[in-house]
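S.K.: no sequence for this one, just the structure:
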């Protein structure tokens, strides 16, 4: 016998079953040895792009709520937000093209986007033209992926007692982009880009609705 059940609760349900079992339980013999084991089978779908987007949103929320450590939260938001874009394109590419997308998946994100717009009968535009903030976010991701030590020249007028503060707070190089304003603008653009493609591809209006989903069956079998 098997039942369709949600993934959550499978293990706890089994543990609850075992707690307090007597010797005549169908799961235990008189020596309380297990004579039947539950077998979980099914198919699970993990929406990687949705998980990355949720991670970016959580980091941005944390940055808004507390200044302490906010630089690192914003940095994580920017990188995860950029990852979200390409992960979604890979997701939609396989829906639109099936296994034929496997070779195209290795192409750069800029080419993927143009191809997906074409497949969705949208005007052929590049990311910088359609969503400039997403283009900047992806460029930032590339900068961080090939990060290197920077040597920056500093020249500013300051009051004598603020020298340590000024040095620490001067945002030069890639750090100039690690701000809440930039992250909020970038995340809004990421969401808009994905919503547009998702809707145009006939996939509905809620691309981020689920992170992990599936159908499962649970049956008891002899060990």
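M.R.: It's in. All of these numbers come straight from a predicted model, not from anything done at the bench. Residues are numbered from 1 along each chain as shown.

S.K.: going forward, measure contacts between C-alpha atoms and count neighbours the same way
M.R.: Fine.

S.K.: and residue 49, how many neighbours?
M.R.: Neighbourhood size, residue 49 [other Cα atoms under 10 Å]: 24.

S.K.: is it true that it lies in a helix?
M.R.: Yes. Counting by DSSP: H, G, I helix; E, B strand; the rest coil, residue 49 is found in a helix.

S.K.: now the residue of the chain positioned farthest from its centre, nearest residue through space, not along the chain?
M.R.: Within the chain, the residue lying farthest from the chain centre (Cα atoms, centre = their mean) is residue 30, at 49.1 Å. Spatial nearest neighbour of residue 30, chain neighbours left out: residue 23 (4.5 Å); criterion: Cα to Cα, 6 or more residues apart in numbering.

S.K.: what about that neighbour, how many residues close to it?
M.R.: For residue 23, using other Cα under 10 Å, the count is 13.

S.K.: Which helix or which strand is home to the most centrally placed residue in the chain?
M.R.: Residue closest to the average C-alpha location in the chain (Cα atoms, centre = their mean): residue 52, at 1.0 Å. Using DSSP states H and E, residue 52 sits in helix 48-65.

S.K.: buried sites along that helix?
M.R.: 48-63 (16 or more other Cα atoms under 10 Å).

S.K.: How about stretch 97-106?
M.R.: 101, 104-105.

S.K.: what's stretch 124-137 in contact with?
M.R.: Contacting residues not belonging to stretch 124-137 are listed as 78-79, 81-82, 110, 113-114, 117-118, 185-186, 189-190, 193 [Cα atoms under 8 Å, 6 or more residues apart in numbering].

S.K.: okay, pairing it with this:
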């Protein structure tokens, strides 16, 4: 049953909708139809009804849309920003936040190695053969490739901190049960209490009793990565997140 125009119909329940129609160059929206847009035209189709359709009316299948996605992920950037997020939580409430400082330092170490892999894979054709090197050995290869020098070497910042960071990282990554022994001290009844209550700590635990090590690790890792980044001539900003491309294509048959 037609009502009000050749593109409208009324079903048995009295609902008025649209017959499928094709419109060129403009958006159209009538009733409860759905619009699918391309560069030049729009296909409008009526929604499916559960009631019987008028005689002669034929439902059309919704047009197909093909979705594609592509993303370049800079893992080192994600780890760098995660390190800061965790550190900020610890700095906001330092008491009892040794786990936050531990997590931040570890993420900073992971970021350092991920950046070595990023730069090496991009500029050294033989990088796959070098992937089993330690992070510090990878850094030495890249410093040689880009003629990057640090005046104090491993005897001063920033490389001294980076070396300490990876000894810390290895102690955690290859953690073992340890028996810690205290060197006996003779004290008086007036001053023994504070010493008695101190917890015995492993070397790596000492580094996370406050935020100092985690903060210094970030400062010195950033210093190293900045020099390598500038020497390599990278186009992206250091610690950029990468790029993502999403596209949808309407298929009209």
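M.R.: Nice, I can see it. Since the model is a prediction, treat every value here as computed from it, not as a measurement.

S.K.: Which part of structure 2 matches the helix holding residue 52 of structure 1?
M.R.: Per TM-score structural alignment, the counterpart of helix 48-65 of structure 1 in structure 2 is residues 75-92.

S.K.: Check the alignment and tell me where residue 217 of structure 1 lands in structure 2.
M.R.: Looks like residue 217 of structure 1 aligns to residue 247 there (TM-score structural alignment).

S.K.: Could you tell me where stretch 135-142 of structure 2 falls in structure 1?
M.R.: So stretch 135-142 of structure 2 is aligned with residues 109-116, judged by TM-score structural alignment.

S.K.: Superposed on structure 2, what's the mean shift for that stretch?
M.R.: Compared with structure 2 after the fit, stretch 109-116 of structure 1 shows a mean deviation of 1.2 Å (mean Cα distance after the TM-score superposition for structure 1).

S.K.: ok now that stretch, how far from the chain's centre?
M.R.: Counting by Cα atoms, centre = their mean, to the nearest Å, stretch 109-116 of structure 1 is centred 19 Å from the centre of its parent chain.

S.K.: ok, back up a step: okay, and the residue farthest from the centre of structure 1 sits in which element?
M.R.: Here residue 30 of structure 1 is assigned to no helix or strand, by DSSP H and E.

S.K.: That one reaches residue 24, doesn't it?
M.R.: Yes. Between residue 30 of structure 1 and residue 24 there is a contact under Cα atoms under 8 Å: 6.4 Å.

S.K.: Could you tell me which residues touch both of these two?
M.R.: By Cα under 8 Å, 6+ apart, no residue touches both residue 30 of structure 1 and residue 24.

S.K.: Could I get the buried residues of stretch 97-106 of structure 1 in CSV, plus columns for secondary structure and distance to residue 87 of structure 1?
M.R.: As requested, the buried residues of stretch 97-106 of structure 1 are arranged in CSV below (DSSP: H, G, I helix; E, B strand; the rest coil; distance: Cα to Cα, whole Å):
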residue, secondary structure, distance to residue 87 of structure 1
101, helix, 13
104, helix, 13
105, coil, 10
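
S.K.: Tell me the one of these nearest residue 175 of structure 1?
M.R.: Ranked by distance to residue 175 of structure 1 (Cα to Cα), those are led by residue 105 at 30.3 Å.

S.K.: now that closest one: how far from residue 167 of structure 1?
M.R.: Residue 105 of structure 1 sits 43 Å away from residue 167 of structure 1, going by Cα to Cα, to the nearest Å.

S.K.: Same question for residue 32 of structure 1.
M.R.: 69 Å.

S.K.: how about the equivalent of residue 170 of structure 2 over in structure 1, secondary structure?
M.R.: When structure 1 is aligned by TM-score structural alignment, residue 170 of structure 2 is paired with residue 142. Here residue 142 of structure 1 is helix, with the state taken from three-state DSSP.

S.K.: longest helix in structure 2, by residue count?
M.R.: helix 98-123 (DSSP state H).

S.K.: Could you give me the buried positions within that helix?
M.R.: 98-117, 119-120.

S.K.: how much does it stray from structure 1?
M.R.: Using mean Cα distance after the TM-score superposition for structure 1, the mean distance for helix 98-123 of structure 2 is 0.6 Å.

S.K.: now swap in stretch 164-171 of structure 2 and tell me
M.R.: Averaged out, stretch 164-171 of structure 2 is 0.7 Å away (mean Cα distance after the TM-score superposition for structure 1).

S.K.: Report the buried residues of that stretch.
M.R.: Quick answer for stretch 164-171 of structure 2 (16+ other Cα under 10 Å): 165-166, 168-169.

S.K.: In a helix, residue 70 of structure 2, correct?
M.R.: No. With three-state DSSP as the criterion, residue 70 of structure 2 is assigned strand and is not in a helix.

S.K.: Please give me every residue in contact with the residue nearest to it when sequence neighbours are not counted.
M.R.: Spatial nearest neighbour of residue 70 of structure 2, excluding adjacent residues (Cα to Cα, 6+ apart): residue 245 at 5.2 Å. By Cα under 8 Å, 6+ apart, the contact set of residue 245 of structure 2 is 69-71.

S.K.: so what's residue 220 of structure 2 closest to, chain neighbours aside?
M.R.: residue 158 (4.7 Å).

S.K.: Give me the distance between the one you found and residue 152 of structure 2.
M.R.: 8 Å.

S.K.: Show me which of the two is the more surrounded one.
M.R.: Using other Cα under 10 Å, the more surrounded residue of residue 158 of structure 2 and residue 152 is residue 158, with 21 against 11.

S.K.: What's the separation between the more buried one and residue 211 of structure 2?
M.R.: 17 Å.

S.K.: before we move on, back to that, any chance of JSON lines for the contacts of stretch 124-137 of structure 1, columns distance to residue 146 of structure 1 and secondary structure?
M.R.: What follows is these, written out as JSON lines (distance: Cα to Cα, whole Å; DSSP: H, G, I helix; E, B strand; the rest coil):
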{"residue": "78", "distance to residue 146 of structure 1": "15", "secondary structure": "helix"}
{"residue": "79", "distance to residue 146 of structure 1": "13", "secondary structure": "helix"}
{"residue": "81", "distance to residue 146 of structure 1": "17", "secondary structure": "helix"}
{"residue": "82", "distance to residue 146 of structure 1": "14", "secondary structure": "helix"}
{"residue": "110", "distance to residue 146 of structure 1": "18", "secondary structure": "helix"}
{"residue": "113", "distance to residue 146 of structure 1": "22", "secondary structure": "helix"}
{"residue": "114", "distance to residue 146 of structure 1": "24", "secondary structure": "helix"}
{"residue": "117", "distance to residue 146 of structure 1": "28", "secondary structure": "helix"}
{"residue": "118", "distance to residue 146 of structure 1": "30", "secondary structure": "helix"}
{"residue": "185", "distance to residue 146 of structure 1": "23", "secondary structure": "helix"}
{"residue": "186", "distance to residue 146 of structure 1": "20", "secondary structure": "helix"}
{"residue": "189", "distance to residue 146 of structure 1": "24", "secondary structure": "helix"}
{"residue": "190", "distance to residue 146 of structure 1": "22", "secondary structure": "helix"}
{"residue": "193", "distance to residue 146 of structure 1": "25", "secondary structure": "helix"}
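
S.K.: Good, wrapping up.
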